[in-house]
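S.K.: here's my sequence, what's the structure:
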Amino acid sequence: MKNCLVVDDSKVIRKVARHILESLDLTVTEAVDGQDALTQCEASLPDVVLLDWNMPVMSGMEFLQALSATKMEARPKIIFCTTENGISHIKAAVEAGADEYVMKPFDRETLESKLAIVGVI
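M.R.: Sure, this is the predicted structure:
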């Protein structure tokens, strides 16, 4: 079973994402910010990270940069999940290493299609 790390400072978003992801047969872990996510990735690398943009402590972009700087055997797929919908934000996320981009609020169908695009399901 593949696993997904949901990184969001909103408990509600993490809960909604967990419900959807578990219904797609993924194992889900959660992180409250980028630093928490980085620590978890260093301990056990997930197959995919569903990543919020705006968070305290360490933002999604800062997490991506820190993840890229670490020496890991493999790299998880990264799906940015945010309310930031400007083309400049999407371009910046992809250039920083994101594999896909999904807008909040999202539904099961949208998330499932993004996971399929990155090859997780």
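S.K.: drop to CA atoms for contacts and neighbour counts, all remaining ones
M.R.: Will do.
S.K.: following element in sequence after whichever helix in the chain runs longest, please.
M.R.: Longest helix in the chain, counting residues (DSSP state H): helix 11-23. If you walk from helix 11-23 toward the C-terminus, the next helix or strand you reach (DSSP states H and E) is strand 27-31.
S.K.: ok, residues contacting that next one?
M.R.: 1-9, 14, 18, 21-22, 37, 40 (C-alpha atoms under 8 Å, 6 or more residues apart in numbering).
S.K.: gap between that strand and the chain center?
M.R.: 10 Å (C-alpha atoms, centre = their mean, to the nearest Å).
S.K.: to compare against the first, here's the next sequence to fold:
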Amino acid sequence: MKTCLVVDDSSIVRKIARRILEEMDFQIVEAEDGQQALEACKEAMPTAVLLDWNMPVMDGYEFLGHLRRLPGGDAPKVVFCTTENGMDHISRALHAGANEYIMKPFDKDIVAAKFQEVGLVALPE
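M.R.: Here you go, the predicted model:
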């Protein structure tokens, strides 16, 4: 079973992402900040991470650095999902090990397209 860790301090964003990703056959684990997400990854490494940038305790960028240094932390496909749309943010995220970057607000089509691009879901036939 494919798992996706949805990391966002907004419960509404996590709920919307959960609905979209469950339709794409992912089992969902939720975290409301980077620290919780890191603990979840130490317990069980997910297939994918949908990651917010701006969160309390530990932001998405800091979490990504920690994730990539964990044993097996190079495996999950990480898709940043944030309101930060500056080229400097996008470049930093990709340089730190993110696989893709999407802007909020998002919808099912955007998430599906990005997850297809990184090889997490098959192209529709």
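S.K.: now what about the TM-score between them?
M.R.: Here the superposed chains carry a TM-score of 0.96, computed using TM-score structural alignment, normalised by the length of the first structure; 121 aligned residues with a C-alpha RMSD of 1.0 Å.
S.K.: hang on, the earlier thing: buried set for the longest helix of the first structure?
M.R.: Burial within helix 11-23 of the first structure, assessed by neighbour count using 16 or more other C-alpha atoms under 10 Å, is assigned to Ile13, Arg14, Ala17, Arg18, Ile20, Leu21.
S.K.: distance-wise, check the first one relative to Thr82 of the first structure.
M.R.: When distances are taken as C-alpha to C-alpha, to the nearest Å, Ile13 of the first structure and Thr82 of the first structure turn out to be 10 Å apart.
S.K.: do the fourth one as well
M.R.: Using C-alpha to C-alpha, one obtains 16 Å as the distance from Arg18 of the first structure to Thr82 of the first structure.
S.K.: one more: Ala96 of the first structure?
M.R.: 15 Å.
S.K.: give me the three-state assignment for the one residue sitting closest to the centre of the second structure.
M.R.: For the second structure, the residue nearest the mean C-alpha position is Leu50 (1.6 Å; C-alpha atoms, centre = their mean). Secondary structure state of Leu50 of the second structure, per DSSP: H, G, I helix; E, B strand; the rest coil, is strand.
S.K.: the one 3 residues further on now?
M.R.: The three-state label for Trp53 of the second structure, taken from three-state DSSP, comes out as coil.
S.K.: once you drop chain neighbours, what's closest to it?
M.R.: Gly60 (4.2 Å; C-alpha to C-alpha, 6 or more residues apart in numbering).
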